[in-house]
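In: Just a sequence and a predicted model for now, questions to come.
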Amino acid sequence: MPARTITVASVLASSLLAAALSAGCSGSSSSAGSAEPKGEPPLTKAEAEKVLASYTAAVDRAARTFSPKPLRTVETDPQFTMDVAALKFRRAVKQRPTKLHFTNTSFYIPRLTGYPQWFAAGAATVRNKQTVRHALLFTRAKADAPWLLTVAPQVGDTALSKVALGSDGYATPVAPDAKDLAVAPGRLPAAHAALLTEGPRAAGASVLAEGAQTTETYKALKEGEKTLAGRGVTLSSRFAAAPYDVYALRTRDRGALVWYVLKQKEAYSSSRPGRLSVSGDLVGLAPAGSGRTRMDTTVLVQYLAAVPPEGRATVTGLYRKAVHVK
């Protein structure tokens, strides 16, 4: 559910690290990769507005009951798995979500030639008197399938305004293997995962610009590992491209906005029982209170990146959620 606040070092802040310290495709490979319009838009703006309204109503039903059942009708993975984990957290801490209300909506509907079909929507929510902007991406697997929210990273105010629109108001999708960009959209997940795991000198990592969700996150991870080691806790963290499609839209500078997902595996260990505990972002995913010497977590991270025709890609948005604890 898209009303979330994320800090620069969110890869650490909402993971077990906080607990340990306190304890002591575009639509298909055939989608257009050039500026020439191809295919047909899968729906109209009016129909897209109805999709967003139906999604909002279902999220509110889920929030009232702390039940993921309504989400099954309007979401698919990775969004569904992440939002179910968010519901578990809220249920555990007895914190009911506020009513979801989108404002300043905009729609970016590409011309497509195959399935899955998809479109993007920009929308804002207000949380704790702060406005948060989201880049929601909906997909449907076939003609008679429902539209489902697939990813919804938080973004800056101007991220989606860069999307190029034709005279008819429709956008142009970019293929995962597009050759006219600084890096093909399909290569971004592996490059980003390599940077966060091995650092900016990792193979392929040079395609990403320095920033909060790239080099600064890697530095924060390394500093966190050192801090934990001083308290008797060992942390290892590895990122990999998650098994979800990559989606991209052409921007006015002949670049692309790219949605993609990474999976993070964190392993914590300590020789002293009780040093590790379930808290922070992990609450609701496993029983709290019992002493542990080993804990493994799985985290999903959605990203939005701007890829220029030349230069390096800039990560402009994300949504991160721990989804499993062992």
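Out: Nice, I can see it.

In: hey, let's count contacts and neighbours off CA atoms from now on
Out: Will do.

In: Can you measure across stretch 161-170, start residue to end residue?
Out: Stretch 161-170 has its terminal residues 13 Å apart, counting by CA to CA, to the nearest Å.

In: again but with stretch 188-208, I slipped
Out: End-to-end span of stretch 188-208 (CA to CA): 8 Å.

In: any idea how far residue 59 is from residue 211?
Out: For residue 211, the distance to residue 59 - CA to CA - is 32 Å.

In: repeat for residue 218
Out: From residue 218 to residue 59 the distance is 33 Å (CA to CA).

In: out of these two, which sits in the busier spot?
Out: The residue with more neighbours, out of residue 218 and residue 59, is residue 59; 25 against 22, by other CA atoms under 10 Å.

In: Against that first model, consider the following:
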Amino acid sequence: MLVRARSKAASIALAVSLALPLAGCMTVHGERAEVPAVTETEAQAVLEHYAEVSNEANLVYDEELNRTVDTGALGQINRAGHRARHEVHPEGNPDYRPLAFEDTRFHIPRLAGWPKFFLADTLSGRGDGNRWLLVFTRGSLEEDWKASYLSLLPPSAVPEFAQDEDGHAVAVRTAGGPSPDPAAAAADGLALDPAGISAAYGDYLRTGEGPFADGPYTSEELARREGESTDPAFYVQHEDLPPEDPALAALGLRTTDGGALLFFTVHHHEQKTWATGVTPVVDEYVEALMEGEPEQTVTIDRMAILTAHVPAEGDGEAALLFRISGALSATGA
């Protein structure tokens, strides 16, 4: 369902404090029947809480505070980033520009079972004009809503989302839910199977072949890796794998053009070996996460979340629109 966020008011805060624990509270409705993932009032409260806590955590690089609002791949990337930046900048980030979400549109699908999710399409309040697409996920009634995916897109790149007969967004979910899951069936008719998009992207990075359009995260990424392979100072090995954790499975919403906007995760393992006599050069934030001494080899475990527009079957290739990538750990040898 597409709804516009209302202005803040004390009455909303009171209503949310009473209503928030109730979403999906009925077992039958929450487990088997398709019900809205969240109400408009709850979604607004979730977004406001996210901004408040994120602003506090980002200002001082507080990894544990971030854990209360981010989850999944986004959470892992941000927590590792906070840990590294706190090591390099223990004074925090005095230049941090706080989030102040505005002009928000919520896209709320009907879902049976868990996990449930909804999409907030909003401006950050930082004046850059990009739309922030935040996917909030909840794995059970006992869990809090947390952000699992984030994408920053110019307004022209944000597609129009499809709605069902009652005005709700149409979800694509590739893990969880009942069997059969209507949200899994919603993937029918796409040019690329959402359940296999992470593996397909990994295969593309390895072979250069796959149903992906040229762009910064496809053809240009291949060219970057090819350029690395010709540098005599070091040798790089890449391994790109889909996530094994079902909590990191792809999800998204159908669009009015017959396609879908999908959010997915990929693990990137990178090992860089320097030639004898060459001193390894290591990014300061990677070094902050590193175990061991980088005498000749550095191995980095990265995670990336990507946003893709997958067209209807027969309408072309998937376009990767945005990527957030971060190092989770590193080893020197």
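Out: Nice, I can see it. Everything quoted here is computed from the prediction, not taken from an experiment.

In: May I have the TM-score of the superposed chains?
Out: The TM-score (TM-score structural alignment, normalised by the length of structure 1) is 0.78; 279 aligned residues with a CA RMSD of 2.3 Å.

In: in which helix or strand would I find residue 205 of structure 2?
Out: Using DSSP states H and E, residue 205 of structure 2 falls within helix 197-207.

In: which bit of structure 1 covers that helix?
Out: On structure 1, the counterpart of helix 197-207 of structure 2 by TM-score structural alignment is residues 188-198.

In: Have a look at how far, on average, that stretch is from structure 2.
Out: Compared with structure 2 after the fit, stretch 188-198 of structure 1 shows a mean deviation of 1.2 Å (mean CA distance after the TM-score superposition for structure 1).

In: buried stuff in that stretch?
Out: The neighbour-count check on stretch 188-198 of structure 1 (16 or more other CA atoms under 10 Å) flags 188-197 as buried.

In: what's the answer for stretch 254-271 of structure 1, then?
Out: The neighbour-count check on stretch 254-271 of structure 1 (16+ other CA under 10 Å) flags 254-270 as buried.

In: quick one: contacts of the match of helix 197-207 of structure 2?
Out: 201-205, 207-208, 214-215, 217-218, 237-242, 260-262 (CA atoms under 8 Å, 6 or more residues apart in numbering).

In: just the buried members of these?
Out: For those, buried by 16+ other CA under 10 Å: 204-205, 207-208, 214-215, 217-218, 237, 239-242, 260-262.

In: Residue 283 is in contact with residue 16 of structure 1, correct?
Out: No - counting by CA atoms under 8 Å, residue 16 of structure 1 does not reach residue 283; the two are 9.7 Å apart.

In: Which one's more surrounded, these two?
Out: Applying other CA under 10 Å to residue 16 of structure 1 and residue 283 shows that residue 16 carries more neighbours, namely 27 against 22.

In: got the contact list for the more buried one?
Out: Residue 16 of structure 1 touches 277-282, counting by CA under 8 Å, 6+ apart.

In: nearest to residue 293 of structure 1, of those residues?
Out: Within the contacts of residue 16 of structure 1, proximity to residue 293 of structure 1 (CA to CA) peaks at residue 277, which comes in at 9.2 Å.

In: The closest one contacts residue 294, doesn't it?
Out: No - the criterion here is CA under 8 Å, and residue 277 of structure 1 misses it with residue 294 at 9.6 Å.

In: who has more neighbours, those two?
Out: More crowded of residue 277 of structure 1 and residue 294, by other CA under 10 Å: residue 277, with 27 against 20.

In: Could you measure from the equivalent of the more buried one over in structure 2 over to residue 300 of structure 2?
Out: By TM-score structural alignment, residue 277 of structure 1 lines up with residue 281 in structure 2. Residue 281 of structure 2 sits 13 Å away from residue 300 of structure 2, going by CA to CA.
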